[in-house]
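1. Curious how this folds, go ahead:
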Amino acid sequence: MNPASTIEEAMATRRSCRAFLPTPVPRAQVERLLALASSSASNSNSQPWQVHVLTGAAKRALTADLLCAYDEGRRAVGEFAYQPAADSWPEPFRSRRRRFGEGLYSETLGLAADDTAGRSGHHRRNYDFFGAPVGLVLTVSRAPLQGALIDAGLFLQGLMLSARGAGLHTCAQASFIDYHPVLRRHLTIPDDHLVVCGIALGYADDDHRLGGYRTSREPVESFVTFYDSAAVTHQAEPV
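-> Predicted structure coming up:
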């Protein structure tokens, strides 16, 4: 896909890409994207993020170790996780998550709900960064508490939009949280850091059957409340 020429176009064309071409991304370009993302806002300019970039043999070694851990069921469930377990999401988030899964696995990949092997096979692709030539792992210091996750999210969005400006695509992958012990064996992650996500970075394979998959968005009126002076009534507090 062509580079996004405006912020609006970058926002509109950004998606979670799950099929990449093997086309290399030069290190200088990755460094430029990370420099742009580092201009993101953070609480008191704390900049609590760190990024670990993997290519070539280093990426292959991590992928092999992650797949081994996945196949052996060595998930670090509940450890240092910032999101609920799969069966603990409350509504309306549970339904949205279910619709996402149906759209991806059933409608796009044609995998039935009881096709455990097929669905597991697709999920394994997470740990090869969906074939992207560049894999990144984003971590954040726990010292600023939960506010650091907001800062990490701003950095992540900045990176994804900057990638679109360069004609690249990304996929933020929370699946890496479950295998943070494996990541720590391969990467120099400070003890006080939380794994936020993995990030696949590269050129999209638009001919792949996942190339056309898009998720829906809730309409503005479902999550926004507008206030104006005519609609607000102020009452004096009782003395």
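2. Could you use CA atoms for every contact and neighbour count after this?
-> Fine.
3. can you give me the helices for this structure?
-> Ranges of helices within the chain are 7-13, 27-37, 56-71, 93-101, 116-124, 147-165, 180-186, based on DSSP state H.
4. Show me what the second one is packed up against.
-> The criterion is 3 or more CA pairs under 8 Å, 6 or more residues apart in numbering; DSSP states H and E, and the helices and strands that helix 27-37 contacts are helix 147-165.
5. tell me the angle the helix it packs on makes with helix 27-37.
-> Angle, helix 147-165 to helix 27-37, by axes from the mean of the first three to the mean of the last three CA atoms, to 10 degrees: 130 degrees.
6. The residue lying closest to residue 56 once chain neighbours are set aside and residue 199, how far apart?
-> Of all residues not flanking residue 56 in the chain, residue 133 sits nearest, at 7.6 Å (CA to CA, 6 or more residues apart in numbering). Going from residue 133 to residue 199 by CA to CA, to the nearest Å gives 11 Å.
7. between these two, which one's more packed in?
-> Comparing residue 133 with residue 199 by neighbour count (other CA atoms under 10 Å), the higher total belongs to residue 199, at 27 against 22.
8. Hmm, the more buried one is touching residue 131, no?
-> No: using CA atoms under 8 Å, residue 199 is not in contact with residue 131; the gap is 11.6 Å.
9. Between the two, which contacts overlap?
-> Overlap of the contact sets of residue 199 and residue 131 (by CA atoms under 8 Å, 6 or more residues apart in numbering) is empty.
10. centroid residue for the protein?
-> residue 172 (1.7 Å; CA atoms, centre = their mean).
11. in this protein, which strand has the most residues?
-> Using DSSP state E to define each element, the chain has its longest strand at strand 193-202.
12. I have a second one here; can you model it like the first so I can compare?
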Amino acid sequence: MIETAEQKIVDEVIAARRSIRAFLSKPVEREDIQKILEIAARAPSGTNTQPWKVYVLTGGIKQQLSDEILQAHNNPNNTYKEEYNYYPVQWLSPYLERRRKVGWDLYSLLGLGRENKAGMHAQHGRNYTFFDAPVGLIFTIDRVMQQGSWLDYGMYLQNVMLAAKARGLDTCPQAAFTQYHQIIQKTLNLPDQEMVVCGMSLGYADPSKIENSLVTERDLSMIKFL
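-> Below you'll find the predicted structure:
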């Protein structure tokens, strides 16, 4: 099969997308953010319900949210819990091994050994600064929506990340924010009927940071031709 120019561009953008964990302070133009989110909204959704809602955070409000979550994250008596289970309650193979591998691959790059609990805690806390990205995104969904709408939401999130990558921007989708949905709701004045789905960092990757050299593996054995 002859590869067309369009196929090559799409394939390259998908393959180039990675979760970036260190960003430059270089600002992102509001027009670019607006266009990314407009294009992403072309994602399919059952009966065109479009269940996604996004809050774009920059400047003071982003800093305020980061400060408040970090205060809770660093509190030894932290009791904040996720509102929904992103991960399985019981881990099984091969998912547990994959999770452990990506974690230790990242910590190894950063020089964090298993005994360095404080260092790992601090690195996890960088989620809540949006890894220093100039733009933070918080995604919510109406509580009445069911599992199908969450599938739709995943396609929307992927569109956001690909539209950003096509414009020379990078992202990191972050389920870590779900633990602090109560803080997010209060700080952003979210309506009671909205549930936090995840956060996302958006900006320009810092090429000097070792953590951005991490490339995760993909297992293609799940492909079955029948």
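13. Now for the residue nearest to the centre of structure 1: which residues touch it?
-> Residue 172 of structure 1 touches 16, 197, 198, 199, 200, counting by CA under 8 Å, 6+ apart.
14. before we move on, back to that, which one of the helices of structure 1 lies nearest to residue 216 of structure 1?
-> helix 93-101 (8.6 Å; CA to CA).
15. what's the matching range in structure 2 for that closest one?
-> Mapped onto structure 2 using TM-score structural alignment, helix 93-101 of structure 1 covers residues 95-103.
16. neighbouring contacts of the matching stretch?
-> residue 216.
17. hmm, back to that, out of the helices of structure 1, which one sits most buried?
-> Comparing these by mean neighbour count (mean count of other CA atoms under 10 Å), helix 147-165 ranks first with a mean of 21.
18. That one packs against which elements?
-> Using 3+ CA pairs under 8 Å, 6+ apart: helix 147-165 of structure 1 touches helix 7-13, helix 27-37, strand 49-54, strand 134-141, strand 169-173, strand 193-202.
19. what does it rub up against?
-> Contacts for helix 147-165 of structure 1 (CA under 8 Å, 6+ apart): 3-7, 10-11, 13-14, 33-34, 36-43, 47-49, 138-142, 169-170, 196, 201.
20. likewise stretch 182-201 of structure 1?
-> 52, 62, 65-66, 69, 80, 129-130, 132-143, 149, 152, 163, 168-177, 180.
21. ok, now stretch 75-86 of structure 2?
-> For stretch 75-86 of structure 2, using CA under 8 Å, 6+ apart, the contacting residues are 72, 175, 178, 179, 180, 181.
22. how close does the match of helix 93-101 of structure 1 sit to structure 1?
-> In the superposition with structure 1, the average deviation recorded for stretch 95-103 of structure 2 is 0.6 Å (mean CA distance after the TM-score superposition for structure 1).
23. Counterpart of residue 184 of structure 2 over in structure 1?
-> That one, residue 184 of structure 2, aligns with residue 183 by TM-score structural alignment.
24. From residue 27 of structure 1, how far off is its match?
-> Taking CA to CA, one finds residue 183 of structure 1 at 21 Å from residue 27 of structure 1.
25. try residue 205 of structure 1
-> Residue 205 of structure 1 is 20 Å from residue 27 of structure 1, by CA to CA.
26. do residue 106 of structure 1 as well
-> When residue 106 of structure 1 is compared with residue 27 of structure 1 (using CA to CA), they lie 37 Å apart.
27. related to what we said a few turns ago, mean distance of the longest strand of structure 1 to its aligned residues in structure 2, please.
-> Looks like 0.9 Å for strand 193-202 of structure 1 (mean CA distance after the TM-score superposition for structure 1).
28. by how many degrees do that strand and strand 49-54 diverge?
-> 50 degrees.
29. now strand 193-202 of structure 1 against strand 169-173, angle please.
-> Going by the same axes, to 10 degrees, strand 193-202 of structure 1 makes 150 degrees with strand 169-173.
30. what sits against residue 136 of structure 1?
-> 51, 52, 53, 54, 198, 199, 200, 201.
31. Tell me the spacing between it and residue 171 of structure 1.
-> Taken as CA to CA, the span from residue 136 of structure 1 to residue 171 of structure 1 is 10 Å.
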